[in-house]
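[1] Next comes the sequence, and after it the predicted model I'd like to discuss.
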Amino acid sequence: MREAVIIHQGALGDFIQSLPICSGLAALYPGISLHFVCRPAHAELVASQPYFAGAISCDGSRLGPFYLESGWEKVPLPPAFIRSEALFWIGQPASRIVAERLQARLGKRVHWLQSFPVPPRGRPVGDFLLEQMRRLGYPLPDALPSLEVPSRPANRDGVLIHPGSGGRAKIWPLGCWHALIQWLLTTNIPVRIVLGPADAPLSAFARAMAAAGCALELNLSLPRLTALMAASRLVVGNDSGVTHLAAALGLDTVAVFGPASPAMWRPRGPRVRVVNAAWLADQGLAWPELAVPEAIAPVARAVCDLLADSDRVPAFSLRRRTESAADDGAGGFPVPARPG
């Protein structure tokens, strides 16, 4: 096979989970050219890969008519669709009829793959995708998602934290993030917080953390986010596309999981620690109350392990600073006030 098309219109984490299909096809068919139909930002992540031959934005009107009952029969198709020997549509069941219409229009096989199992199953999504490819007759090898790492500065420093997630229920309570950040700052570890467009409900929290001493970055492009990750010693986040990106880049990553299944959704990479936590659905955005030390200890321990600073959680206090605490040297943390 010399040319193929990968169609993936999903979110960042889902797109990254599908990357072993691309690397597997490249291994099975050396020199293959892969054309992508995806979000433009996602195409930037794979643009440096040898198999990348170009991308079409899934936000455009090229595929829109195929979602309608009629009209799709006469829509002009991209030349890459016509030239390619196979097309792979990765999506959920509602997109299957669209893939069938595209197949009828092209007169060639359009393989439909379910992007993740519903209901959830106890195996990684990446393996679920590879199993479907093998059933279609493509013996792809097991592999982790892998992306090219930008040049990493020799003096990498600090911890990059993404406290948000596209799913509100997947956000580790902000009281826990608050406590973890305060602990890092008191141990003289620089902290950089990043928020994306989906993280608007966390903006007040992030501004308060910036006032406490964190650097704050908003709505970064993926290349800029990737560069900041590469310049950091560690990335910490929830079950989100950002932690999947860090893991695929091979960076030291701590991912905090709550309601979702880590067995299915964990970021996959050579330097990933997953911490299983539990919280109530309405706890996520509650702050500025600080979590008790025991609530953040597993995450702090994973941070310490990957930073290679200690094999245990250093002693720290989460008490509000008071005049008496300052006098007795107890070293409690100041709690940033919620902006009015």
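    Looks like it came in fine. Residues are numbered from 1 along each chain as shown.
[2] okay, CA-based contacts and neighbour counts for the rest of this
    Noted.
[3] Give me the nearest residue to residue 272, chain neighbours excluded.
    residue 253 (4.8 Å; C-alpha to C-alpha, 6 or more residues apart in numbering).
[4] Tell me who's in contact with that neighbour.
    Listed by C-alpha atoms under 8 Å, 6 or more residues apart in numbering, the contact set of residue 253 reads 234, 235, 236, 243, 246, 247, 271, 272, 273.
[5] between these, which is nearest residue 43?
    When those are compared for distance to residue 43 (C-alpha to C-alpha), residue 246 wins out at 16.5 Å.
[6] got the contact list for the closest one?
    By C-alpha under 8 Å, 6+ apart, the neighbours of residue 246 are 226, 229, 235, 252, 253.
[7] Roughly how far does the last one sit from residue 56?
    The one in question is residue 253. Separation of residue 253 from residue 56 (C-alpha to C-alpha, to the nearest Å): 31 Å.
[8] what do you get for the fourth one?
    As judged by C-alpha to C-alpha, residue 252 and residue 56 stand 32 Å apart.
[9] Of these two, give the one with the bigger neighbour count.
    Applying other C-alpha atoms under 10 Å to residue 252 and residue 56 shows that residue 252 carries more neighbours, namely 23 against 17.
[10] any idea what sits nearest the most centrally placed residue in the chain, other than its immediate chain neighbours?
    By C-alpha atoms, centre = their mean, the chain has its centre lying nearest to residue 241, at 1.7 Å. Distance criterion C-alpha to C-alpha, 6+ apart; nearest residue to residue 241, sequence neighbours excluded, is residue 13 at 4.0 Å.
[11] Who are the contact partners of that neighbour?
    Applying C-alpha under 8 Å, 6+ apart, the residues near residue 13 are 240, 241, 242, 244, 245.
[12] Between all of those residues, which two are separated the most?
    Across the contacts of residue 13, no pair lies farther apart than 240 and 245, at 8.8 Å, counting by C-alpha to C-alpha.
[13] ok, structure two:
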Amino acid sequence: MSLWEASSAQSAREGHRAVILQPGALGDCILTLPLVKLVREAFDLGGVDLIGHAEYVGILPGRSCVDGVRSIDSVDLHRMFVEPMRFDLVDHDPLIHLFAGYSWIITFLGEPGSDFEQNLIFTTNCSHSAEVVTLPLKPPPEAKQHIAELYAEQFARQSGLPLEKALVDPNAVQIRIGQADRDLGVELLEQVGIDLSKRLVVIQPGSGGQKKCWHLENFLNIARTLRSPDIEVLFLLGPAEVERLRPSEKVQIHGVTRCVAHLSLPQVIGLLSCADAFVGNDSGVTHLAAGIGLRTIALFGPTDPAVYRPLGPRVTVVQGEGNGFAEKASPELQKTVLNNLAF
């Protein structure tokens, strides 16, 4: 191939891009990354962008296979949920401009054949021809297939890809850590008073759903047992825990070990990049810890790890009983976690 031909091929490749509309939370966005990789590689695209909640998708460019992001709150996608007969576009409409640069548009908003999908196709056709694929955000009832595999398989079926190309590696690192992340983590840990010469275990006791949260006493007992001359333990509280935990429970945490709260996601990444292990419930931060390759103990209660297990090379899932998972301490499960944390 001549230099001109190679340059032309590269220009054509860069001109073909895909966008994925992902309205979910942090864990949903991370579990979408294998799909991003599949779409990019299967069609030799110049890039794949993500439209989602800025606080979740903003960490992905430069650290993952996602090239660019846009806040889902910055565009009027709600306009597309009306009946097609009532849907209207004006000249130079922002919605037309939003999708004009993409040859593939994959959406987790709407349902196949829904008003949203029909209006999305109409909007796209106002500027060019593109492939539009609608995927379900949640698995069907009684599903046992991992959600990342479900996304990849359903996309393959709708796009005509051979199913053997839709394989998901559950042990792959999803998010890359850079030196700037580590530097930020070191700075945060020094501010908290963590001895960086010791091993560090980060514990996050929360999740978006109360029933998914292992009883706090379990985490406190694990922290008490782990703390030693060689191991530091740090509790990480997200917005849900800060709001949900009673003042007396926060006092308990501070009585056992150090604790940080109100961190941004880039700060959380920095913190995790300096840790030796992570313990948490089925939550977005647990998916984040697993995705960067950190040794992760993921505690599951009512949700099914066969469907929602975090992806990463060093993940151990510990399954608790659905009844009582959030209501009482479980010494046996604590022992299992500690055995899996043995350094």
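    Now that the structure is in, tell me what you want to look at. If you're wondering where the values come from, they're calculated on a predicted model, not measured in any experiment.
[14] Got a TM-score for the pair?
    With the length set by TM-score structural alignment, normalised by the length of structure 1, the two chains reach a TM-score of 0.79; 300 aligned residues with a C-alpha RMSD of 2.6 Å.
[15] on that earlier part again, ok, residue 240 and residue 245 of structure 1, which is more surrounded?
    Ranked by neighbour count (other C-alpha under 10 Å), residue 240 of structure 1 and residue 245 place residue 245 first, with 29 against 26.
[16] so where is whichever strand or helix holds the residue nearest to residue 241 of structure 1 in structure 2?
    Assigned by DSSP states H and E, residue 13 of structure 1 belongs to helix 12-17. Alignment of helix 12-17 of structure 1 against structure 2: residues 26-31, by TM-score structural alignment.
[17] superposed on structure 1, where does the matching stretch end up, distance-wise?
    Superposed on structure 1, stretch 26-31 of structure 2 shows a mean distance of 0.9 Å to its aligned residues (mean C-alpha distance after the TM-score superposition for structure 1).
[18] So for that stretch, what gets flagged as buried?
    26, 27, 28, 29, 30, 31 (16 or more other C-alpha atoms under 10 Å).
[19] how about these in TSV, adding distance to residue 107 of structure 2?
    Shown next, in TSV, are the buried residues of stretch 26-31 of structure 2 (distance: C-alpha to C-alpha, whole Å):
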residue	distance to residue 107 of structure 2
26	17
27	17
28	13
29	13
30	16
31	15
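[20] Trace residue 201 of structure 1 over to structure 2, please.
    Matched to structure 2 by TM-score structural alignment, residue 201 of structure 1 sits across from residue 244.
[21] Can you name the next helix or strand after the longest helix that structure 1 contains?
    The longest helix of structure 1 (DSSP state H) is helix 293-307. Where DSSP H and E defines the elements, the next helix or strand beyond helix 293-307 of structure 1 is helix 323-328.
[22] whereabouts in structure 2 does that following helix align?
    Using TM-score structural alignment, helix 323-328 of structure 1 pairs with nothing in structure 2.
[23] Does the helix or strand following the helix holding residue 13 of structure 1 pack against any helices or strands, and if so which?
    Moving toward the C-terminus from helix 12-17 of structure 1, the next helix or strand (DSSP H and E) is helix 19-28. For helix 19-28 of structure 1, the packing partners by 3 or more C-alpha pairs under 8 Å, 6 or more residues apart in numbering; DSSP states H and E come out as helix 125-135.
[24] about what we covered before: now the helix holding residue 13 of structure 1, how far from the chain's geometric center?
    Taking the mean of its C-alpha atoms, helix 12-17 of structure 1 sits 7 Å from the chain's own mean (C-alpha atoms, centre = their mean, to the nearest Å).
[25] next one: stretch 52-62 of structure 2
    10 Å.
[26] so where in structure 1 does it end up aligned?
    With TM-score structural alignment as the criterion, stretch 52-62 of structure 2 aligns to 38-48.
[27] what number of residues lie near the aligned residue in structure 2 for residue 250 of structure 1?
    Here residue 250 of structure 1 is matched to residue 293 in structure 2, going by TM-score structural alignment. By other C-alpha under 10 Å, the residues close to residue 293 of structure 2 number 23.
[28] If we only consider the contacts of residue 13 of structure 1, which is nearest to residue 160 of structure 1?
    When those are compared against residue 160 of structure 1 (criterion: C-alpha to C-alpha), the nearest one is residue 242, at 10.5 Å.
[29] got the contact list for that closest one?
    Taking C-alpha under 8 Å, 6+ apart, we find residue 242 of structure 1 in contact with 12, 13, 162.
[30] Pick the one among these closest to residue 73 of structure 1.
    residue 12 (30.8 Å).
[31] That closest one reaches residue 239, doesn't it?
    No: assessed by C-alpha atoms under 8 Å, residue 12 of structure 1 is found out of contact with residue 239, at 11.6 Å.
[32] So for these two, which residues contact both of them?
    Common neighbours of residue 12 of structure 1 and residue 239 (C-alpha under 8 Å, 6+ apart) do not exist.
[33] returning to that earlier point: counterpart of the residue nearest to the centre of structure 1 in structure 2?
    Under the alignment (TM-score structural alignment), residue 241 of structure 1 maps onto residue 284.
[34] isn't that match right up against residue 25?
    Yes: contact criterion C-alpha under 8 Å: residue 284 of structure 2 and residue 25 qualify, at 7.2 Å.
[35] would you say residue 36 of structure 1 is within a strand?
    Yes: using DSSP: H, G, I helix; E, B strand; the rest coil, the assignment for residue 36 of structure 1 is a strand.
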